[in-house]
Every structure is written in structure tokens, then in C-alpha cells.
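Visitor: what follows is a protein structure lacking sequence information:
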């Protein structure tokens, strides 16, 4: 009897003894599968970031060894008129382009959410520009469309509006760039549409019983329930707007013209680093952009508490 109890106790105690070894094996297996990503992250992301941080405090022209100059690159930025111009151009693009893009995306998402026929076709058609809109070929086509002999200018001339082309007109290049980013509203539209599908229809039915119209339903139901999705799209598109480069480079022939009207921040960074060979200066610009985007992101998260409402929040 005693031997039987001892045998059973030994059997019951065995699994806990093997559990730590099993967890250790699972941990090692997990890190083994993560190893390629970790190596890529360290060698291709963290390493270059730390290198550029060091270069931002040096005078480096790609051909000679970096020379430590401290904060001179950062102080020189605010004495550079073209740098200040690039900041103004980029902020104008972000402030006007991002809200218009999100407004267009939300408007089309609301229309598609109520559509009963051809939803798949319309979703694909509206999303297509987001797949090809950032490519070099589309930027070339866009430049040709808004040139002095392009179809847009010729169409406006038919109505007596002679602009002489948008590309060469400093006052029209920014609206042209904003139109390009608004045209690429497909990605936020799909996210908005997914959020709209998650709103319970019972809320709209109850509002209809109370006599609420479409505007009141949007203000009191749709937007509050959709506010987390709005916040996500706003944050993502703001960050993307600060990173605009390819279309500005193609449309301005890599010069930021005319009269600096398309001299976006990243384009000027590229010109400083790879045209003027001032890689230390360009690195300082890159890190300043990282800091600014980080601060804006922090502000978004801090202020979101007052207008972003989650379904699980308790009041």
C-alpha cells in the first residue's frame, strides 16, 4: 500500500518538474524564429539610426572622415532660409492636405457603407489609386496632366481660366500636390469602412424613433463610435504627410521649384545630403524630423482623451 502511494506521488510530481524545461525549450524556439527579424532590426534599423545620430554632430561629406563639430549642424538649421522655407511648405501640406484626404475618405466610406449593389467594384476602384499613387510613373503622369499643355489646363482654358499650367505656377503647385494626396484616399477609406461596419444598427434605429435626422445621427452616433478609427487614420496620415518625397522630387525635377513651392522637408534633406554632400547636416535634419513627429504624436495621444471614445469606456 505504501509503495503504491509513493509510486502515485512520484507520478504526480513529475509534470511540474518537466514544465520549466518545456518552457525553456519553447522560449529558445521562439527566439530562434525571431532571430532573423532581430538581426535585421539591429543591423538595418538600429545601427543606421545610431550612426546617423553620431553623424548629425559631425561635418561629413561622404569622402572624408567625419569631424566632430557638436551642435553646429542643429544651430545652423535655423539660420538657413531654405530650411525654414521647407518647414513652411511641409507644414502647409500637412495642415491642409491631411484633413482634406481624411474628409474625402470618410465621405466615400459613408456612401459605400449605404450602398447595396456593386460594393466590391467601387471599393476596388476607389482603393486602386492608393496602390499606384506613390509610384514614380504616377507622379510623371500627374506632372503631365497639370503642365501648361496638359488636359487640366486645357479644360480650364475652355471655361476662360488661363493659368499657364500648374507645375510652373508657384501659387498652384501646392494645390496640385494636395490634390494628388487627396486622390490617394483609398487606404483610410477602407479603414473607415471597416469601422462603420462595427457600429450597431440598433443605435440608428433608436435615433430614428426619436426623430433624429442624418446630421444628428452622424454627430451623436457615427463620429463618436468611429472616433478611434478617425484618430488612427489622422495619426497615420499625418506621419505619412511629413514623409512626402517621391512625388515632390519628380514634379519639381529634384529642385523643389518653382520658387521653392515644392521644397518639402525630405526633399531638401536629400539635396543637402546627396547633392551638396553635407551628410552631417542632412542627418541633423533627419533627427529633427524624428523629434518633431514624436512630439506631434505625443500631443495627439494626450489630446485624444477629450474626443476619442471607446466602447469599453465607463463614465
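Guide: Looks like it came in fine. Not measured: the values here are computed from a predicted model. Numbers count the residues shown, from 1 in each chain.

Visitor: only C-alpha atoms for contact and neighbour calcs from this point on.
Guide: Noted.

Visitor: can you tell me the helix or strand for the spatially most central residue of the chain?
Guide: In the chain, the centroid-proximal residue (Cα atoms, centre = their mean) is residue 240; its distance is 2.9 Å. For residue 240, the host element (DSSP states H and E) is helix 223-242.

Visitor: buried set for that helix?
Guide: Using 16 or more other Cα atoms under 10 Å as the burial criterion, the residues of helix 223-242 that qualify are 223-231, 233-235, 237-239, 241-242.

Visitor: what does it rub up against?
Guide: Helix 223-242 has contacts (Cα atoms under 8 Å, 6 or more residues apart in numbering) with 90-91, 93-94, 97-99, 102, 188, 191-192, 195-196, 199, 265-266, 293, 297, 300, 304, 307-311.

Visitor: this is the comparison structure:
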């Protein structure tokens, strides 16, 4: 058998590949690794001198950070399941082969493109004022108006509703997963007399189980880092009911100028998110083993 030998093209050395990926390496070092290490080191100082883990001990005994953590966990626990359910429901509707369905897919994705920009925030604030459109609609159907910015539960609901409205990215991921499910499975189920409800629980959900987990993790991480919406809409009020950990970090850094505490809180948030994701992974992994 004839053996072929491959020669390097002219001008190509063993370092060419490293040179080609050097922009990524440099970017990772400067924009990811260096800030990561620098943040941890800063969290061990009071801004000028080394204090060890004193910042962490102070944070763990601070009632304000515990309150912010409770708000953040409550916010994530409410938003993430609702967002997954709404996204999956809309994805199921948009997965139907109907005339002009592409237009509807675009329309449903628009809120995610807009995001929580200034125009949307101003609109959202006006909708929930005492004389805003939402209260006018409530009065039109005979219900009493709600003090959205004066009630602790109502204020958090405004933030949840804004983020729930931005379900487009999650919906797109679900839609892509639904379109990858073989049609033959549904045809075989239909022949066996399986209805749509049973097909959904016996075929659809098992087929997109991994995608559900991915969306669950991504949305949980995003919810735990929430800052923009409560900061711009409610300012953390009333009575700190919408003051998330992200807002607490911002206040410590830019209001009080405490770099050490702000970075220490950031690391505690990182650890908290990592633990939550680990619990999710362990739980879903155990459920998968039981299904087998």
C-alpha cells in the first residue's frame, strides 16, 4: 500500500494556528480571566489594604444582603417557571404549519429585541401608574385600581411581568427543539389512538427534556443577576421589596464606594448561582436515571 506524506504549505509554520487564535486568547485573558482574578483579590481588601475574609463575614451578618437575597430568590422562583411555561406554549402554537406563521414568529420575538431599554421602561412605568392604562382597564371591568408602586407584592409583579414579556429568546430555543422532533413519532402515536394531550406528555416533553434543562439554567442565571428592570422601574422599592442582589452590589460600589464589599458580594452571588445550577443538574440527572 502506497504511503502518502503531507507537506506543510509554503509559509505555514507550527505557530500559525496559535497566531490565528491569539485574538481570542488575548481577549479571554484581558476581559475574562484578569477581571475574574482581580475581583476576587479586591474582595479581600477594603479598597486600600488587605483584610482577608472580613468583608465576607460582614456580608453574611448583614440583614440587608439577606433581604436582597430573599428578594432575588423569590423573583427567580416566580419568573423562571412562568417564562418556561409561556415560552413553551407559544412555541407549540408557532410550530403549527399555518399560512403566514413566519410573521407571527417575528412578532413574538420583537419584545426580546427591544429588551428593557429606556423607551420600554418609560412605557412600562406609565402603564402601572395610578392613572395608567392597567388601572383604567381594571376600573372598566369593575375592579378596584391597584397601587402598583406602593404594594410590595405588586411592585415585584411589575418586574416579573416585564421579563415575562421578553420570552422571545427562550421561545426560539423551544421552537428549534420542537421542529427537530421526528414527525414519525406523532404519526405512529396517532395510529395507536394517542390524543394530543398524551402525545405532548409522552413524546414532546421527553424529546425536549434537555432543551428544557438548558433554558431552565440560562433563565435562572439571568434572573439571579437581575439589575436593570428593578433599578429603572422601582428603584428597589417599596421597602426594598424589589431590591435584588445586583442592586445591592451597585449601591455598595457606586453609592458608598466600597469596592471590597461589592466584589465580595459578587463572588457570593457567583457561588450561590453555581450551587443552584449544581442542584438542578443533580436533580435532573437523578430523574433521568429513574426514567431509565
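Guide: Sure thing, it's come through. Every value quoted in this text rests on a predicted model; they were computed, and no experiment measured them.

Visitor: circling back to that earlier point, tell me which helix or strand comes right after the helix holding residue 240 of the first structure.
Guide: Per DSSP H and E, the first helix or strand lying C-terminal to helix 223-242 of the first structure is helix 246-251.

Visitor: quick check, distance from the longest helix along the first structure to the centre of its chain.
Guide: Scanning the first structure for the longest helix, with DSSP state H as the assignment, gives helix 2-41. Remark: helix 2-41 of the first structure is offset 42 Å from the chain centroid, using Cα atoms, centre = their mean, to the nearest Å.

Visitor: what residues sit buried inside the following helix or strand past that helix?
Guide: Counting by DSSP H and E, the next helix or strand C-terminal to helix 2-41 of the first structure is helix 47-55. Residues of helix 47-55 of the first structure classed as buried by neighbour count (16+ other Cα under 10 Å): 49, 52, 53, 54, 55.

Visitor: aligned partner of the second one in the second structure?
Guide: So that's residue 52 of the first structure. Under the alignment defined by TM-score structural alignment, residue 52 of the first structure is paired with residue 39 of the second structure.

Visitor: now do the same contact list for its match.
Guide: Counting by Cα under 8 Å, 6+ apart, residue 39 of the second structure touches 263, 264.

Visitor: between helix 47-55 and the longest helix of the first structure, find me the angle.
Guide: 50 degrees (axes from the mean of the first three to the mean of the last three Cα atoms, to 10 degrees).

Visitor: can you select the buried ones from the contacts of helix 223-242 of the first structure in ChimeraX?
Guide: To isolate the buried members of those in ChimeraX, using 16+ other Cα under 10 Å:
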select :90,91,93,94,97,98,102,188,191,192,195,196,265,266,293,308,309
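
Visitor: now intersect the contacts of helix 223-242 of the first structure with the helices, please.
Guide: Those of the contacts of helix 223-242 of the first structure lying in helices (DSSP H): 90-91, 93-94, 97-99, 102, 188, 191-192, 195-196, 265-266, 293, 297, 300.

Visitor: ok so, going back, any idea how far the residue nearest to the centre of the first structure lies from residue 97 of the first structure?
Guide: 11 Å (Cα to Cα, to the nearest Å).

Visitor: cool, residue 25 of the first structure as well?
Guide: 51 Å.

Visitor: ok, now residue 55 of the first structure?
Guide: On the measure of Cα to Cα, residue 55 of the first structure and residue 97 of the first structure end up 33 Å apart.

Visitor: one more: residue 301 of the first structure?
Guide: From residue 301 of the first structure across to residue 97 of the first structure, the span is 21 Å (Cα to Cα).

Visitor: returning to what we had before: counterpart of the residue nearest to the centre of the first structure over in the second structure?
Guide: In the second structure, residue 240 of the first structure lands on residue 222 (TM-score structural alignment).

Visitor: got it, and residue 73 of the first structure?
Guide: By TM-score structural alignment, residue 73 of the first structure lines up with residue 55.

Visitor: so who does its match touch?
Guide: Per Cα under 8 Å, 6+ apart, neighbours of residue 55 of the second structure: 43, 44, 45, 46, 260, 261, 264.
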